[in-house]
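Student: I'll drop the sequence and a predicted model, then ask my questions.
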Amino acid sequence: MMERDLPEGLSADRLPEHVAFIMDGNGRWAKKRVMNRVKGHEKGAGAVRQVVETCTKFGIPYLTLYAFSTENWQRPKKEVDALMGLLTRFLRNERKKLVKNGVRLTAIGEIDRLPEEVRHELDLTMEETRSNARLTLCLALSYGSRSEMVAMVQKIAEGVKEGRIDAASVDEEMVSQHLFTREIPDPDLVIRTSGEMRLSNFLLWQSAYSEIFFTDTLWPDFTESEFASILKDYQGRERRFGKVLQP
């Protein structure tokens, strides 16, 4: 049994298995303080550390963070380069802590598009943490749900063409097994910060029956206490998965 350290009012047996975050608001956080956008991303890295620590503390086994989307490549080169540098330093600096705290790192997305230095640090961290089992931290990097689904269709179509897959056998389970997320469960709860109310091409298939929570808090200001409050809200919801609950 995983040891949990829960705040009052939070039930251990109704926690989500998988929480996914759309980490939004770094740029606006910096703009409010008349700072460069990169400063907002640097501050946001602190919120990442805190959320990872909170999940290990509460006993939530899966956490996915939308760290860099396929659309983010269209941002100014200076900002993209700064983000890649920040990611490289984060992986390098946090590796020992992830190992110590039992966190296994994985990644989804078009990883081959990332700079070589980022991929090197990512591979090292995933290798050194692969035996950890307390928390699986999944970074969505160069990720877009639509491109993920296009790749899934292409893989299945190739299997049908080669005779390895019977077209009539294609079902939801087969689709799921051809997505980037095939090794992790669908998210029970998706949280987006900064007040925007959209999924922005994030886990569209996987979030079909996820509970969704939008908060006005900018990502760098997101705290453990707000996370706990959202989890309490989640525990008060009835998850019906399209069914009518019987009285």
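Tutor: Ah, there it is.

Student: CA atoms for contacts and neighbours, from now on please.
Tutor: Will do.

Student: buried ones in stretch 81-95?
Tutor: 82-84, 86-88, 90-92, 95 (16 or more other Cα atoms under 10 Å).

Student: how about CSV for those residues, with secondary structure added?
Tutor: Listed next are the buried residues of stretch 81-95 as CSV, based on DSSP: H, G, I helix; E, B strand; the rest coil:
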residue, secondary structure
Ala82, helix
Leu83, helix
Met84, helix
Leu86, helix
Leu87, helix
Thr88, helix
Phe90, helix
Leu91, helix
Arg92, helix
Arg95, helix
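
Student: this is the other structure I want to compare:
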Amino acid sequence: MSLISQKLQAVHTSIQAAARAVSRRPDSVTLLAVSKTFGADAVAEAVAAGQRAFGENYLQEAIDKMGAVKEALAAAPDSAQYADVLLEWHFIGPIQSNKTKPIAEHFDWVHTVDREKIAQRLSAQRPAHLPPLNICLQVNISGEASKSGVAPSAVLETARTIAGLPHLILRGLMTIPEPTEDEQKQRAAFRQTRELLQQLRAELPDQAAQLDTLSMGMSADMAAAIAEGATIVRVGSAIFGHRTKPGSQTA
């Protein structure tokens, strides 16, 4: 068993324990392996261990890596077993207006939509042959000036606009609360995000069934996030190791 495989197994064990502790089904939580700054070989190793969803922050690095991962899997001695494997690529970094087109063309999910203009551009630039792009609205739940995200008070208005765009599916909310080691404070921020999603479901009944996602929780606060309903947790260094390139806090 490879080192990445061992680490993936350990993370899954932690997710399962956290879910069971609050009487949730372990399979109700998806692990998003944050592979930013790690090479295609590391991603291919994670794929070989069964991981299918990967999160990336840096656009050009991600696009290059997608192609390199395909090549690495095709060149593997047991390449036949990967012929029908479908990977999910999630964009979890800040979005600049001039980068929306390649994001719309290459990714399956975008977790960091924080304003209507970005959503409108992603919808307009999503290729017609691809399924609608899965979107999470990023919420600045702690009100930090240093972080992106819609203010909690503006979530409903922004969500209404996004929900009406033709080539997107609004799946839910994403948040990165202010870091704290206090589990009760961690849970309070995640609880507020969950309650916002519940409000969206009530206010947007036609979209309620598809509003099923809470992307929240990283290595340090994953258990608290799961306790408050996270459906996607974003974990990177616990799987791939220490990063050598700085980046926004997403894993």
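Tutor: Now that the structure is in, tell me what you want to look at. Everything numeric here is computed off the predicted structure, so don't read it as measured data.

Student: what TM-score do we get after superposing?
Tutor: Laid over one another, the chains give 0.37 as their TM-score (TM-score structural alignment, normalised by the length of structure 1), with 138 aligned residues with a Cα RMSD of 5.2 Å.

Student: related to what we said a few turns ago, widest-spaced pair of the buried residues of stretch 81-95 of structure 1?
Tutor: Ala82 and Arg95 (19.9 Å; Cα to Cα).

Student: what's near enough to touch the residue lying closest to Glu88 of structure 2 once chain neighbours are set aside?
Tutor: What sits nearest to Glu88 of structure 2 in space, not counting adjacent residues and going by Cα to Cα, 6 or more residues apart in numbering, is Ala53, at 4.6 Å. Counting by Cα atoms under 8 Å, 6 or more residues apart in numbering, Ala53 of structure 2 touches 31-33, 87-90.

Student: related to what we said a few turns ago, of the buried residues of stretch 81-95 of structure 1, closest to Glu128 of structure 1?
Tutor: Set against Glu128 of structure 1, the nearest of the buried residues of stretch 81-95 of structure 1 by Cα to Cα is Arg95 (7.9 Å).

Student: Helices of structure 2, residue ranges please.
Tutor: Assigned by DSSP state H, structure 2 shows helices spanning 3-21, 40-48, 59-75, 100-106, 116-125, 155-163, 183-203, 222-227, 237-240.

Student: Show me the one of these that comes nearest Thr213 of structure 2.
Tutor: Using Cα to Cα, the helices of structure 2 put helix 183-203 closest to Thr213 of structure 2, at 8.5 Å.

Student: so what does the closest one touch, helix or strand wise?
Tutor: helix 155-163, strand 168-175, strand 213-215, helix 222-227 (3 or more Cα pairs under 8 Å, 6 or more residues apart in numbering; DSSP states H and E).

Student: tell me which strands and helices the first one is in contact with?
Tutor: So the one you mean is helix 155-163 of structure 2. Looks like helix 155-163 of structure 2 contacts helix 116-125, strand 133-139, strand 168-175, helix 183-203 (3+ Cα pairs under 8 Å, 6+ apart).

Student: do the same with the shortest one
Tutor: Of the remaining helices and strands, those touching strand 213-215 of structure 2 by 3+ Cα pairs under 8 Å, 6+ apart are strand 168-175, helix 183-203, strand 232-235.
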